[in-house]
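J.: all I have is the shape, not the residue letters:
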């Protein structure tokens, strides 16, 4: 039997950015639609990307958030929640689920839709409540595995604090 394995960016750690802002005592998650060539469709996802040479996951998360949304996070606002493999059957990958807490909502466009993504493959940036994301998963509108996993991990961590 022949097995094929793909290495993602020489197995450098990637990140999924679970970006959260608290407004009125409730958490809002940053989510956007990304064009995905492999499935030829727009998918709702958390910002994410692969690490560059010499980057740690925290630095990768800050860079990816900025590249995809234009938002900046301070290093002390970023923490690793978990680690996962997107598809251990065929990918040599190492994905870190990074929570990014943005506290200064005065400088963050917390609105229903913001079309300011700096990434060509991103559109329709939104801040959504946990219940909204749960409904999108239930309704089949959010089908991206790493985003569903990262959201679940964040929700579990939130309830354990």
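T.: Thanks, I have it. From a predicted model like this one, the values you see are computed outputs, not experimental measurements.

J.: alpha carbons only for contacts and neighbour counts from here, please
T.: Fine.

J.: contacts for the helix or strand where residue 80 lies, please.
T.: Using DSSP states H and E, residue 80 falls within strand 78-84. Here strand 78-84 makes contact (CA atoms under 8 Å, 6 or more residues apart in numbering) with 57-58, 61-62, 94-101, 153-154, 157.

J.: how about a cut-off of 7 Å?
T.: Here strand 78-84 makes contact (CA atoms under 7 Å, 6 or more residues apart in numbering) with 58, 94-101.

J.: cool, stretch 95-107 as well?
T.: By CA under 7 Å, 6+ apart, stretch 95-107 touches 13-22, 57, 61, 73, 77-85, 150.

J.: could you redo the last one with a cut-off of 6 Å?
T.: Stretch 95-107 is contacted from outside by 13-21, 77-85, 150, using CA atoms under 6 Å, 6 or more residues apart in numbering.

J.: buried ones in the strand holding residue 80?
T.: 78-80, 83-84 (16 or more other CA atoms under 10 Å).

J.: show me where the protein has strands.
T.: For the chain, the strands defined by DSSP state E cover 6-7, 14-23, 26-36, 41-45, 48-50, 78-84, 91-92, 95-102, 122-129.

J.: for residue 137, which non-adjacent residue is spatially closest?
T.: Leaving aside its chain neighbours, residue 137 sits nearest to residue 143 (6.6 Å; criterion: CA to CA, 6 or more residues apart in numbering).

J.: what about that neighbour, neighbour count?
T.: Neighbourhood size, residue 143 [other CA atoms under 10 Å]: 15.

J.: this is the other structure I want to compare:
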């Protein structure tokens, strides 16, 4: 039974259990931008985080006729200004952000772009873009700078694939 609904999600009830269904997540994607040997993350202010700024990878819902790859390419360009070809993206894996309350399953990609890539204009969703050299990313993790589940999943897949 639907308890609440808006354009992005529905709160469902099954007996005494509640969960959130995100219809737009069917082709949603998150993408880890790697430009040369530098990761690009977004500085995001999220209302649910009471004014805190988080470092995240681009992500979003798929549009009606999009595949998750098309969504990843679009979100990458919109949020960072980085334009990539489909051949520059690789599917790393899938992620379920919270299996207890969310039905969504999101594809996680990496975008491998040359070091001399120049971004175009990006949208204003993010406060800014942070460039973190690959060798400094473990330090940022150790300092607790990364808390976003999509970003942590993408980095986990990335480093697991290097083994």
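T.: Received the coordinates, thanks. Fair warning: this is a prediction, and the values are worked out from it, not measured in the lab.

J.: can you calculate the TM-score here?
T.: The TM-score (TM-score structural alignment, normalised by the length of structure 1) is 0.83; 147 aligned residues with a CA RMSD of 1.7 Å.

J.: one step back: got JSON lines for the strands of structure 1, with distance to residue 108 of structure 1 too?
T.: Listed next are those as JSON lines, based on distance: least, CA to CA, whole Å:
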{"stretch": "strand 6-7", "distance to residue 108 of structure 1": "36"}
{"stretch": "strand 14-23", "distance to residue 108 of structure 1": "9"}
{"stretch": "strand 26-36", "distance to residue 108 of structure 1": "11"}
{"stretch": "strand 41-45", "distance to residue 108 of structure 1": "19"}
{"stretch": "strand 48-50", "distance to residue 108 of structure 1": "19"}
{"stretch": "strand 78-84", "distance to residue 108 of structure 1": "16"}
{"stretch": "strand 91-92", "distance to residue 108 of structure 1": "35"}
{"stretch": "strand 95-102", "distance to residue 108 of structure 1": "8"}
{"stretch": "strand 122-129", "distance to residue 108 of structure 1": "10"}
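
J.: counterpart of residue 49 of structure 2 over in structure 1?
T.: In structure 1, residue 49 of structure 2 lines up with residue 39, judged by TM-score structural alignment.

J.: for residue 127 of structure 1, see how far away that match is.
T.: Taking CA to CA, to the nearest Å as the measure, residue 39 of structure 1 falls 25 Å from residue 127 of structure 1.

J.: and the two? Which one has more around it.
T.: Between residue 39 of structure 1 and residue 127, counted using other CA under 10 Å, the more crowded position is residue 127 (22 against 8).

J.: ok now do that one, which residues does it touch?
T.: Residue 127 of structure 1 neighbours (CA under 6 Å, 6+ apart): 28-30.

J.: now, among the residues you listed, which is nearest to residue 68 of structure 1?
T.: Nearest to residue 68 of structure 1 among those: residue 30, at 11.2 Å, using CA to CA.

J.: wait, doesn't that closest one sit right on residue 18?
T.: No. Between residue 30 of structure 1 and residue 18 there is no contact under CA atoms under 6 Å: 7.2 Å.

J.: which of those two has more residues huddled nearby?
T.: Relative neighbour count places residue 18 above the other of residue 30 of structure 1 and residue 18, with 28 against 21, counting by other CA under 10 Å.

J.: what do we get in structure 2 for the more buried one?
T.: For residue 18 of structure 1, the aligned position in structure 2 is residue 32, judged by TM-score structural alignment.

J.: how about the nearest residue to that match, chain neighbours excluded?
T.: That would be residue 110: by CA to CA, 6+ apart, it lies 4.6 Å from residue 32 of structure 2.

J.: quick one: map that neighbour onto structure 1.
T.: Aligned partner of residue 110 of structure 2 by TM-score structural alignment: residue 99.
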